[in-house]
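# take this sequence and fold it.
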Amino acid sequence: MIQHGYQGLKYKWRWREYSHDQQAEIAALAGRLNLNPMLLEVLYGRGHTSYEELSSFLFTPDTASHDPALLKDGTKAVERILRAIEHKEKILIAGDYDVDGITSTAVMMTCLLALGAQINFFLPHRTRNGYGLSAEVVEKAVSNSYSLIITVDNGITAFDAIKKSTQLGIDVIVTDHHQVHGEISGAYAIVNPCQESCGYPYKSLAGVGVSFKLMDLLYKTIGQTLPRRVYELLALGTVADVVPLHGENRYWVRRGLHLLRQEQCLAIRVLAENAGLDCRVLGSTDIGFSLAPQLNALGRLEDPRSSISFLLGSDEALVREFGLKLKDLNIKRRAIEKTVVDDVESYVKSGAIDLDSTYVIVADSENWPAGVVGLAASRIVSLFARPVILLHRTSDGKLKGSCRSIPEFNIFDGLKETADMLSSFGGHSHAAGLSFEQSRYDEFKERINAYAKSKLTKDDLVLKLDVDAHGCLGDFTDRFMDGMKYLEPFGSTNPEPTFMLKGLVLLDTPKIMKDVHVKCFVGGQDGAKRTILFFNRPDVISFFNNMGRGSLFNAVVSVRDNYFRSEHTLQVQGIDVGFDV
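Purely as a prediction, here's the structure:
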């Protein structure tokens, strides 16, 4: 296959062109699987090129889920937990303040309370406590007669806390999914598929996925069935943490969504109602963009501990009351996030950040809440196609913040390259957190940019749009959408498909809605006519206004089922526009 591309209004479009033999293979596979050829082209371009690979992806067999006993230290951890339950020992679950950490904690609480465990949990306040298990938490646990701590979605970098636990004689089981750097000595057990010599074949589980697999092993050990609610929590946390939705993650999210559409816990139902969503057709994008942000807002702006009683609660009045609070907090979070993004955009416009010489955007402020900088960093990456590190300046001389990156740059490796000047760091290739002294800001900025410059080219620092397939307006039918359901759930590594439509013509004057969205009615070369909606693309109006009457243009679009007040429509969403070159 040959890759082609050209510059659209905002993005550089990239697409593949296939040889005659490849086109014939795509058509044959589509016929064999009874799938629309455009959808087969999407999958073929994403590397699913054999019947076996396609079948596995489309139908996600049970073999996608692996034996939890393969987890290093998994059996040892289960035996210790069961012993604690038998002897009525006090167990503390030490979680995190994001949705992955919250749902990981809720999974543990759900499973262990059902077995009669003497259990409680601790979720850190982002500002007051900081990330992860700390020596202070260990000391408090000991003073309150806890004899076992289980970390979820954290712990792999809790060097001081584990050292303190050894000194005080309390057992710590670490369950985590973050990349390992440095060696933890003294933990009773470490359950993390990313650690060396762990035989678990799937390495991309979220923190809630690791918690789930450990509880799955425990319940298998005692011959019982996991509570139904854990599958809802697993789907929520996995999607929210933006881990790859392939392999085992895809399997469990798909199963969780199937259960959610049939019956939901009260908390999920309230979050969906807040967002105006129908749970009967709930999808992964609904979780990622509508449900999870509400729950995340709590840990970003306030104390996350009440999120557990919300997720596990059965008192409808209390759950609904708290749901309204989450809705309001999320509105507040969006406003703060916009302020941070606007600040960075102003730095670029003023030249304070020179994009010609900047490979990693690094910026800081004492006015940016630590809980929002990660979300803002993601937005800025999508604006400027560069890794972004945003830092909150604290009153005690520290800088604490979040990193987000582009596919071409491993931000975790970049932090390892500057580890000698960091107080702490952790994360993944695409997202990480860090802290260091304010006095080293200029040095850090210089070193991270120098490292990125050695790894990136100028072509890497361009906004790109990958086109999955070429099509026509008339291709988008209800039957087409039925086929696209087999490609779900969409998310990291499996984004919603994009389609290029060529030779479109405007049939009516485009309309701008709410100052930022554009609605246009167009005709295609196949005679079909449809409305295309461009969300948050006011610049498209100028493109259309400057276009000659009757001129043909191209568009890259996505297509989705839209449900509003129980009515179903097929919605074509525009992503970018351009002309043939």
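# could you use CA atoms for every contact and neighbour count after this?
OK.
# so how far is the helix or strand that contains residue 571 from its chain's centroid?
For residue 571, the host element (DSSP states H and E) is strand 567-578. Taking CA atoms, centre = their mean, to the nearest Å, one finds the center of strand 567-578 at 23 Å from the center of the full chain.
# helix, strand, or coil at the closest residue to residue 569 other than its chain neighbours?
Nearest residue to residue 569, sequence neighbours excluded (CA to CA, 6 or more residues apart in numbering): residue 562, at 5.2 Å. Under the three-state scheme (DSSP: H, G, I helix; E, B strand; the rest coil), residue 562 adopts strand.
# so what touches stretch 117-129?
Applying CA atoms under 8 Å, 6 or more residues apart in numbering, the contact partners of stretch 117-129 are 84-85, 88-97, 102, 105, 109, 112-113, 130-132, 299-300, 302-305, 370-371.
# let's see this one next, to set against the first:
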Amino acid sequence: MKLQDNPCYIELDNYPIDFSPCHRRVLSGRQIDTATLKKPLTDLYSVSQLSQAKSAAIRLYDAIQAGQQIVLVGDYDADGATSTALVLSVLQPLGAKVVSFIPNRFEMGYGLSQAVVDAVLPLTPDIVMTVDNGITANAAVDSLKQHGVAVIITDHHLPTHCLPDADVIVNPNQPSCDFPSKCLAGVGVAFYVMLALRQIYRERGDARIDAVDYSALLALVAIGTIADVVELDYNNRILVEHGLKQLRHNRASIGINALLEVSGCDKKTLSVEEIAFQIAPRLNAAGRVADMQLGVDCLLAKTPMLAKDYALELDRLNRERKAIENEMKAQAQVWIEQIPTANQPVICLCDETWHEGVIGILAGRLKSRYQKTVFVFTQNNGLLKGSARAAEGVNLVQALNAMASDYPEMIRHYGGHAKAAGLSLLPAHFVQFSTLINPIIDAQLTANPPKQVVLTDGELLPYEMNVDNAIFLKTLEVWGNGMPMPRFRNTFFIDAIRGVGDNHAQLSLIEQQSGRHFKGIAFDKFKDYYKFRQNTHQIAYQLNVNHWQGKHQLSLQVIHIEE
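You can find the predicted model right below:
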């Protein structure tokens, strides 16, 4: 991999006079000018553009007026938890007869399954509404309809060839929807449906909707959107920017504030990166090793004491998840050393003892380390349950569609995004799947070869490498998937390097031009970077700020060392 400066696309004089050349270069390299910087909520795409959102809202309004039982079926990740909490935060103050149901991933599988149907029917629902799931639940929807239950699906995952026969489907990725942003997270779709419900209340002169604080919901939208790693396109950036504003100004729920406190996040400078690596893992831990109802309960907690208890339990579960992950990762390294993967674009691993809730994280870690598409399987109820993460240039759902088309008996069930997917196989099909998936992925990579470069925003001058600049860049824009955090390159002498934690590298760096000393950190790279000690290299890095005993200290997060 080579370092390469990102080209600038916009004239630099489009920016405010107090923007330094560094700040202008960062924004121009991402095609952001003053016309697209810090957009108001009024610039969001219209609710009317999201197909069937109004139909869903009308069904919900009528159900609330008639006192019908609504069962909200969520999902067991952070996107699903925030989606569930968001809808409950709107429907409950309106007097809706609503209960939520979060499937146990280990007993009921993914999303709206037949096991979920069997569990919710005793709740005597008139309407089942899904959030962040349901777009591939054809059989489960048919079963509910046979019992006289209306079904509203709100989802954002990619559909398969045949849509379920639901009463209403709200999903920007369904073929009939022209919504400009196809990257809405599940919580974003739920938010739009609740916006449509507000419109229906106002059209009908029903003032009860005024009791709902919609601006407070944006904190949930931001957390779920960031946690699900969807692309921060134009619309998502507006949602996340205003959600961050609520979080930074202490306008989030009691439960979210407790999570921020337990995570050690500074609200005033809270960033997308901190939500992704501090808040989201703690929420996700509930669904991975326990029950996601705990995460929903934390988000909706009514008292500070209860919220703190929930947040501390989520923190404990996250530590438990890390221990499980580290053990699985060590086992995976042994497997990888024993199988020939050098000339294959895919790594497929299976261990029936691995924890089903952690295989997705393991797949992601291995994908980042080996820059290959990774499938990780474990056994559950006689099936292999798998989680996949895609390398650059790979679309997982397209690959699994091709596999299902060419080998219809191979995959029992699958679904997800282009970059992350889940699937199930019969154990007898694992070896065949591992062989057949390679040419499918290889064909995608041939058609869309990955770039062998690490893009940077150029070299920083010595005086630009400081805490103030790091904080300014951190909050300048909404950084995340599709809008990468500013990264720079300079030449450093690597004076020392030592291992910390689980294969992390702590570096002592001397910048060549100025002779200044810097502390650096590289995650999961100690074994790869130790060979660079006592040598001079071009290094790509991000400016980070460490908070210690009330003081801010500059740290360089090393992204890549060029040989």
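# got a TM-score for the pair?
Superposed pair, TM-score by TM-score structural alignment, normalised by the length of the second structure: 0.91. Supporting alignment: 548 aligned residues with a CA RMSD of 2.5 Å.
# ok, now which ones touch the counterpart of the residue nearest to residue 569 of the first structure in the second structure?
Aligned by TM-score structural alignment, residue 562 of the first structure pairs with residue 546 of the second structure. Residue 546 of the second structure is in contact with 552-555, counting by CA under 8 Å, 6+ apart.
# what about residue 410 of the second structure, how many neighbours?
18 (other CA atoms under 10 Å).
# quick one: it and residue 402 of the second structure, what's the gap?
The spacing between residue 410 of the second structure and residue 402 of the second structure, counted by CA to CA, to the nearest Å, is 11 Å.
# filter the contacts of residue 546 of the second structure to the buried ones?
Using 16 or more other CA atoms under 10 Å as the burial test, the contacts of residue 546 of the second structure include 554-555 as buried.
# ok, which pair from the contacts of residue 546 of the second structure is furthest apart?
Spatial extent of the contacts of residue 546 of the second structure (CA to CA) is set by the pair 552 and 555 at 9.6 Å.
# what do these two both touch?
Common neighbours of residue 552 of the second structure and residue 555 (CA under 8 Å, 6+ apart) are 545-546.
# aligned to residue 415 of the first structure, what sits in the second structure?
Using TM-score structural alignment, residue 415 of the first structure pairs with residue 400 in the second structure.
# so is that match in a helix, a strand, or just coil?
helix.
# show me where the stretch 51-200 of the second structure has its helices.
For the stretch 51-200 of the second structure, the helices defined by DSSP state H, counting those that start in this stretch occupy 53-66, 78-91, 105-108, 114-120, 138-146, 186-203.
# picking up where we left off before, contacts only, for the residue nearest to the match of residue 415 of the first structure when sequence neighbours are not counted.
Spatial nearest neighbour of residue 400 of the second structure, excluding adjacent residues (CA to CA, 6+ apart): residue 414 at 7.5 Å. By CA under 8 Å, 6+ apart, residue 414 of the second structure lies in contact with 400, 421-424.
# likewise residue 215 of the second structure?
residue 246.
# which strand or helix spans it?
Counting by DSSP H and E, residue 215 of the second structure is found in helix 214-227.
# what angle do that helix and helix 186-203 make?
160 degrees (axes from the mean of the first three to the mean of the last three CA atoms, to 10 degrees).
# name the residues of helix 214-227 of the second structure that are buried.
Across helix 214-227 of the second structure, burial judged by 16+ other CA under 10 Å covers 214, 216-227.
# quick one: it to helix 78-91, angle?
Angle, helix 214-227 of the second structure to helix 78-91, by the same axes, to 10 degrees: 170 degrees.
# and helix 214-227 of the second structure, how far from the chain's centre?
Using CA atoms, centre = their mean, the distance from the centre of helix 214-227 of the second structure to the centre of the chain it belongs to is 12 Å.
# now swap in stretch 69-86 of the first structure and tell me
With CA atoms, centre = their mean, you get 29 Å for stretch 69-86 of the first structure.
# now that stretch: which residue numbers in the second structure?
The aligned range for stretch 69-86 of the first structure in the second structure is 48-65, by TM-score structural alignment.
# can you tell me what sits against that stretch?
47, 69-70, 94-97, 152, 168-172, 176-180, 192-194, 196-197, 200-201.
# just give me the neighbour total for the residue mapped onto residue 463 of the second structure from the first structure.
Under the alignment (TM-score structural alignment), residue 463 of the second structure pairs with residue 474 in the first structure. Using other CA under 10 Å, residue 474 of the first structure has 14 other residues around it.
# good, wrapping up.
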